[in-house]
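# Coordinates for the following, if possible.
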Amino acid sequence: MRAPADLVKVLVADDQTLFRTGLARMLSSDRRVEVVGQARDGEEAIEQALAAKPNVVLMDLQMPRVTGVEATRRLVQEIPGLRVLALSAYADKAMVGEALASGAVGFVDKDVSFEDILDRILSIAPASATGLKRVRAKLSHRELHVLRQVADGLSNKQIARRLGISEKTVRNHLSRVFNKLGATNRTEAVMHAMRAGLVTA
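Predicted coordinates:
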């Protein structure tokens, strides 16, 4: 069990009151999490995060006053080590890409279960994931090699051909990489690896 100091501090930023308060209430029921604030828009998210210094911010991308993308950009610059998990009911690839480029470490669709959101929070939080400095130790040599091919833009088929393995083996390696990095897709995995200095843009 975590000591109180090891609780993952979470800020929930979403302009939909029912979703925001409901999610905050459910997160508060977990012994590993402490909800340190709720924000109705990007401006409130920035103000509250600077005051409460959360480990993780759940950031809705489409909010009034200041967008989630802009709030993410400003917060990751102001708070070292902050993890921002983007939220949206609409998986707009362009917007998700902007959020990741602005510093978000991942994206979660609002349609997923609460357990999925909680798992993502715990996997990316510095206190539970031990930070990105240990990513290299988590990955095997082959997994890291495959991840670097993904960062180069190669498809599974191209990676299989280059490494002399089957596509199924490539998929298996990527599945383990996603699990170890707390990523749900290739883009998130590459972003994690870039922040850990394992791959370059």
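
# CA atoms for contacts and neighbours, from now on please.
Fine.

# Could you list every helix and strand that the helix or strand where residue 9 lies packs against?
In the assignment (DSSP states H and E), residue 9 maps to strand 8-13. Judged by 3 or more C-alpha pairs under 8 Å, 6 or more residues apart in numbering; DSSP states H and E, strand 8-13 is in contact with helix 17-28, strand 33-39, helix 42-52, strand 56-60.

# from the ones you listed, which stretch is densest packed?
Mean neighbour counts were taken over those using mean count of other C-alpha atoms under 10 Å, and the top value, a mean of 29, falls to strand 56-60.

# Past that one, which element shows up next along the chain?
helix 68-78.

# And the next helix or strand past that following helix?
Counting by DSSP H and E, what follows helix 68-78 is strand 83-88.

# centre of the chain versus the very next helix or strand once past that following strand, how much separation?
Moving toward the C-terminus from strand 83-88, the next helix or strand (DSSP H and E) is helix 93-101. Its chain's C-alpha centre and that of helix 93-101 lie 12 Å apart, by C-alpha atoms, centre = their mean, to the nearest Å.

# So for helix 93-101, what gets flagged as buried?
95, 96, 97, 98, 99, 100 (16 or more other C-alpha atoms under 10 Å).

# now swap in stretch 119-132 and tell me
Result for stretch 119-132 [16+ other C-alpha under 10 Å]: buried residues 120, 121, 122, 123, 124, 125, 126, 127, 129, 132.

# same thing with stretch 193-201?
193, 194, 196, 198, 199.

# Farthest-apart pair in the residues you listed, please.
196 and 199 (7.9 Å; C-alpha to C-alpha).

# this one as well, want them side by side:
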Amino acid sequence: MSETREITVLLADDHEVVREGLRLALLRSPHIRVVGEAPDGETAVTLAERRRPDVVIMDLRMPEMDGIEATEEIVRRVPDAKVLIFTAYSERALLQRGLESGARGYILKEASHETLLRAIEKVAAGETFVDPALMSSLTVGKDGSDVLTHREREILQLLAEGMSNADVATQLFISPETVKSHVRHILTKLEAETRTQAVAIALREAMID
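I've put the predicted structure just below:
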């Protein structure tokens, strides 16, 4: 994705101080523009329909309609808007629910400014991003090798961290076509339709860390 392309962002969090902090942080990036703020899930859905942002930064725990429900509604009503879950909670079950709700990414509130920007840029480009700090805190399952090969798990891990096929190819010193072939095999083995769904399944079954 071109660095000069503007990314419009909607902030959804029930704490005004968090929204203000995010807004001020994003002002430092000239290619990112905040187009709205919502204190709850219902308002987030309404604003997403009205403002059509590229990315919605979504808190999970909010009054009335929570972040999971709001994400599902936004994905259904505004499919071009990509949701990035932004939360203090790092439980695997919440991560899996967030990704299965249609969110493109999951980042912890303690993440650095650089990680936040990378997450926004990745999900805006239609890629998956899971906070590296969260990924490293999860435990690798014992049965992952029964389903996926070591190389397939390695590739899926990199995809979960927000890398594109080209990035993975460069990282592993293999061709992009080889990466595509592995991704096809991963989707088939996990009975997943998309890479995001494959990541959610792999996290749920502890196939990747």
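
# re earlier: TSV for the buried residues of stretch 119-132 of the first structure, including distance to residue 55 of the first structure and secondary structure?
Converted to TSV, those look like this (distance: C-alpha to C-alpha, whole Å; DSSP: H, G, I helix; E, B strand; the rest coil):
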residue	distance to residue 55 of the first structure	secondary structure
120	13	helix
121	9	helix
122	10	helix
123	12	helix
124	9	helix
125	6	coil
126	7	helix
127	8	helix
129	11	helix
132	13	helix
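
# Nearest to residue 22 of the first structure, out of the residues you listed: which one, please.
Among those, and counting by C-alpha to C-alpha, the member closest to residue 22 of the first structure is residue 121, at 16.1 Å.

# Could you tell me which residues make contact with that closest one?
56, 85 (C-alpha atoms under 8 Å, 6 or more residues apart in numbering).

# distance of it from residue 167 of the first structure?
Look at residue 121 of the first structure and residue 167 of the first structure: by C-alpha to C-alpha, to the nearest Å, they are 31 Å apart.

# again with residue 158 of the first structure
Following C-alpha to C-alpha, the distance that separates residue 158 of the first structure from residue 167 of the first structure is 9 Å.

# and the gap between the residue of the second structure positioned farthest from its centre and residue 153 of the second structure?
Within the second structure, residue 146 marks the point farthest from the mean C-alpha position, 26.5 Å out by C-alpha atoms, centre = their mean. Taking C-alpha to C-alpha as the criterion, residue 146 of the second structure is separated from residue 153 of the second structure by 11 Å.

# Could you count how many residues lie near residue 54 of the second structure?
26 (other C-alpha atoms under 10 Å).

# so who does it touch?
7, 8, 9, 80, 81, 82, 124.

# longest single helix anywhere in the first structure?
Secondary structure of the first structure read by DSSP state H shows that its longest helix is helix 167-181.

# ah, wrong one, I meant the second structure
Per DSSP H, the second structure has its longest helix at helix 176-190.

# Just give the closest residue to residue 82 of the first structure, not the sequence neighbours.
Of all residues not flanking residue 82 of the first structure in the chain, residue 55 sits nearest, at 5.4 Å (C-alpha to C-alpha, 6 or more residues apart in numbering).

# ok now the longest helix of the first structure, how far from the chain's centre?
Per C-alpha atoms, centre = their mean, the centroid offset for helix 167-181 of the first structure relative to its chain is 18 Å.

# and it, what does it pack onto?
Partner elements for helix 167-181 of the first structure (3+ C-alpha pairs under 8 Å, 6+ apart): helix 135-138, helix 141-151, helix 156-163, helix 186-195.

# Rebuild those as CSV, extending it with distance to residue 27 of the first structure.
Listed next are those as CSV, based on distance: least, C-alpha to C-alpha, whole Å:
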stretch, distance to residue 27 of the first structure
helix 135-138, 26
helix 141-151, 32
helix 156-163, 37
helix 186-195, 23
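
# what's the closest of the ones you listed to residue 29 of the first structure?
helix 186-195 (28.0 Å).

# Measure how that closest one sits relative to helix 93-101, angle-wise.
On the basis of axes from the mean of the first three to the mean of the last three C-alpha atoms, to 10 degrees, helix 186-195 of the first structure is oriented at 20 degrees to helix 93-101.

# now for helix 186-195 of the first structure, which elements pack on it?
helix 141-151, helix 167-181.

# which outside residues touch that helix?
100, 105-106, 132, 135, 147, 150-151, 177-178, 181-183, 199-201.

# Nearest to residue 62 of the first structure among the residues you listed?
Of these, the one sitting nearest to residue 62 of the first structure (C-alpha to C-alpha) turns out to be residue 100, at 14.5 Å.

# Identify the residue nearest the closest one in space, chain neighbours excluded?
That would be residue 106: by C-alpha to C-alpha, 6+ apart, it lies 6.7 Å from residue 100 of the first structure.

# coming back round to it: tell me which two in the buried residues of helix 93-101 of the first structure are the farthest apart.
Across the buried residues of helix 93-101 of the first structure, the longest distance by C-alpha to C-alpha is 8.7 Å; it joins 95 and 100.

# between these two, what contacts are shared?
With C-alpha under 8 Å, 6+ apart, residue 95 of the first structure and residue 100 have no common neighbours.

# hang on, residue 102 of the second structure packs against residue 73?
No: at 9.4 Å, residue 102 of the second structure and residue 73 do not qualify as touching, with contact defined as C-alpha atoms under 8 Å.
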